[in-house]
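In: starting from these lines, generate the structure:
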Amino acid sequence: MDARTHLERLIRERGEDYAGLSRLIGRNAAYVQQYIKRGIPRRLAEEDRRLLARYFEVPEEWLGGPPAALELTESHVVVPQLDVGASAGPGALPDRERPRAHIAFDAGWLRRLGAGDFRKLSTIRVEGDSMAPTLADGDEILVDRSDAGERVRDGIYVLRMDEALIVKRLSVNPAARSVSIRSDNEVYPGWPDCPLNAIDLVGRVVWAGRRIG
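Out: Predicted coordinates for the structure are as follows:
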């Protein structure tokens, strides 16, 4: 089932209503109904999806989120390598969020990286050069989707803007509840003082790997 079908079935089976769920995620009363019946928006925002999945106690994958990482053994975690890019340039449209492969990581090493919920880890590729020299075109980045929302702090994050994924460096102003978004490549412009609640954070970049030669 796709995300809309899953959500509609959950609503019907559990006796919920569209307006109540819309208010639960802080949206206008018609938001969930428009999403299911009219396809607007095309996909749920990261935080909306997280809240609804938590409320219904189902995996985020059911509501359009990427697949969760799986524990291979007590000491290793299998992380999905998603068939999607995060642009380090003008923006790339992610038309597919499905695994193209899986990578096994040592669980202790992931903890030392500061990774949070292993089930919310995934890798995606970088497209473009606006984060050079820190990140290069074609790099694989490990994204911790549990490290977003209220946990946001200075660092490199993947964001969703107008259905495009981008990877940028964030500087947080906690007093003003705003962030500055910039590229490590000074050729590209940044966006200073963006309201934190206006940004759809996907997750924090905790590791990057690249092919040599």
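In: from here on, contacts and neighbour counts on C-alpha atoms
Out: Will do.
In: quick one: terminal-to-terminal distance for stretch 109-120?
Out: Across its full length, stretch 109-120 reaches 16 Å between end residues, using Cα to Cα, to the nearest Å.
In: pull out the buried residues from that stretch.
Out: Buried residues in stretch 109-120, counting neighbours by 16 or more other Cα atoms under 10 Å, are found at 110, 115, 118-120.
In: another for comparison:
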Amino acid sequence: MKATIVSIDSAMISTMVDYKERLEKAMKAAGVDITELARSVGVSYQAARKVLEGESKAFTAENNAKAAARLNVASDWLATGMGDMARNANSIVFSEENEDLVRIPLLANSGSMGKGNDTLDADYVVGDLALSAHWINQYIKPGNIRELKFIHAQGESMSPTFSDGDVLLVDVGSRDPASHEGVYVLDVHGQTFIKRVRMRMSGSLEVSSDNPNIKTVDELNGDHQVRVLGRVVWAWNGQKL
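Out: You can find the predicted model right below:
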């Protein structure tokens, strides 16, 4: 009987460790800390800490599903380790060779000219590029690492900030220029543009180009048919935006 008890305890400890490691991996990739995880799941900070430190068993099935939804990973993978980590085929792929690497979709969309789309989504993926999750969370700090996409710049209207052909990292989860001034991907009458957007003291939004030779400034007063598709957070010439 004693030997049986030891065997069961060992299996339980192994399961707890595996769950803890999967949970830590998903949190790191999503940029979610223990406080946010506890809030999303609906448990106390202490309860979440015990799971992460291996002092407690894995979350209940219901709380595991909540954690998986917040971390945007497959619930079955988080609970058992079986299947793919990603929730669906359109999610960012985590590299099996290096747990710190994530492969971010490279989209066919380009700005600042060309036919636009309602959203920058995975239907237009032509490839992917790998980035370090640690680097992303340190320098980019997105709300959700899975909402990052790559596109190419087209034209010279934003030079010298970035130039024709530069690869741009876009956070499609950041779509409110009023709360965060910066460079945005805009869909205007079916055309995709990349422009700098800032709020004026009047409350209207000013859209402009960075190139002093072709400087253009437009004011959005609510009459324009403009959709914000995402914010450019990094130009692949080494410039953070």
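In: where does the TM-score land?
Out: The TM-score (TM-score structural alignment, normalised by the length of structure 1) is 0.58; 141 aligned residues with a Cα RMSD of 2.7 Å.
In: for structure 1, what spans make up the helices?
Out: Counting by DSSP state H, the segments of structure 1 that form helices are 3-13, 18-24, 31-38, 46-56, 107-113.
In: let me have the ones you listed in CSV, extended by distance to L201 of structure 1.
Out: Shown next, in CSV, are the helices of structure 1 (distance: least, Cα to Cα, whole Å):
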stretch, distance to L201 of structure 1
helix 3-13, 19
helix 18-24, 19
helix 31-38, 20
helix 46-56, 7
helix 107-113, 20
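In: out of those, the one nearest Y157 of structure 1 is which?
Out: Distance to Y157 of structure 1, taken as Cα to Cα, is lowest for helix 46-56 among the helices of structure 1, at 13.3 Å.
In: distance of the aligned residue in structure 1 for K215 of structure 2 from E46 of structure 1?
Out: The alignment partner of K215 of structure 2 in structure 1, by TM-score structural alignment, is Y188. Shown here: Y188 of structure 1 relative to E46 of structure 1, a distance of 26 Å by Cα to Cα.
In: who has more neighbours, those two?
Out: E46 (20 against 14; other Cα atoms under 10 Å).
In: list the contacts of the counterpart of L170 of structure 1 in structure 2.
Out: Residue correspondence, TM-score structural alignment: L170 of structure 1 in this structure matches V197 in structure 2. Contacts for V197 of structure 2 were tallied using Cα atoms under 8 Å, 6 or more residues apart in numbering; they are 177, 181-184, 205-208.
In: can we see that at 10 Å?
Out: Contacts for V197 of structure 2 were tallied using Cα atoms under 10 Å, 6 or more residues apart in numbering; they are 176-178, 180-186, 205-209, 217-220, 231.
In: among those, name the buried ones.
Out: Neighbour counting over the contacts of V197 of structure 2 (16+ other Cα under 10 Å) leaves 177, 181-186, 205-209, 219-220, 231 as the buried ones.
In: those in strands, which ones?
Out: 182-186, 205-208, 219-220, 231 (DSSP state E).
In: would TSV of those with distance to E99 of structure 2 be doable?
Out: As requested, those are arranged in TSV below (distance: Cα to Cα, whole Å):
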residue	distance to E99 of structure 2
G182	31
V183	31
Y184	30
V185	30
L186	34
L205	41
E206	41
V207	40
S208	40
E219	45
L220	43
R231	27
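In: now for those residues: which two are most distant?
Out: Among those, the pair separated by the greatest distance (Cα to Cα) is E219 and R231, at 18.2 Å.
In: excluding sequence neighbours, find me the nearest residue to the counterpart of V188 of structure 2 in structure 1.
Out: Matched across to structure 1, V188 of structure 2 falls on M161, judged by TM-score structural alignment. Excluding the flanking residues, the one nearest M161 of structure 1 by Cα to Cα, 6 or more residues apart in numbering is D200, at 6.9 Å.
In: that neighbour touches R49, doesn't it?
Out: No: D200 of structure 1 is not in contact with R49 according to Cα atoms under 10 Å; the separation is 11.3 Å.
In: for P142 of structure 2, which non-adjacent residue is closest in space?
Out: Among residues not flanking P142 of structure 2 along the chain, D171 sits closest, at 7.0 Å (Cα to Cα, 6+ apart).
In: can you tell me what S180 of structure 1 aligns to in structure 2?
Out: Taking TM-score structural alignment as the criterion, the aligned counterpart of S180 of structure 1 in structure 2 is E206.
In: for structure 2, what spans make up the strands?
Out: Going by DSSP E, structure 2 shows strands at 93-94, 101-111, 125-132, 148-153, 167-171, 182-188, 191-199, 205-208, 217-220, 226-235, 239-240.
In: redo these as TSV? Include distance to N117 of structure 2.
Out: Formatted as TSV, the entries for the strands of structure 2 read as follows, by distance: least, Cα to Cα, whole Å:
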stretch	distance to N117 of structure 2
strand 93-94	23
strand 101-111	8
strand 125-132	13
strand 148-153	13
strand 167-171	15
strand 182-188	7
strand 191-199	8
strand 205-208	19
strand 217-220	20
strand 226-235	9
strand 239-240	25
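In: who's in contact with the residue positioned nearest the centre of structure 2?
Out: The residue at the geometric middle of structure 2, judged as the C-alpha nearest the mean C-alpha position with Cα atoms, centre = their mean, is I145 (2.3 Å). Contact criterion Cα under 10 Å, 6+ apart gives 28-32, 71-72, 92, 102, 104, 133, 136-137, 171, 173 as the residues in contact with I145 of structure 2.
In: now find how far off-centre the lengthiest helix in structure 2 is within its chain.
Out: Using DSSP H to define each element, structure 2 has its longest helix at helix 2-30. Helix 2-30 of structure 2 sits 28 Å away from the centroid of its parent chain (Cα atoms, centre = their mean, to the nearest Å).
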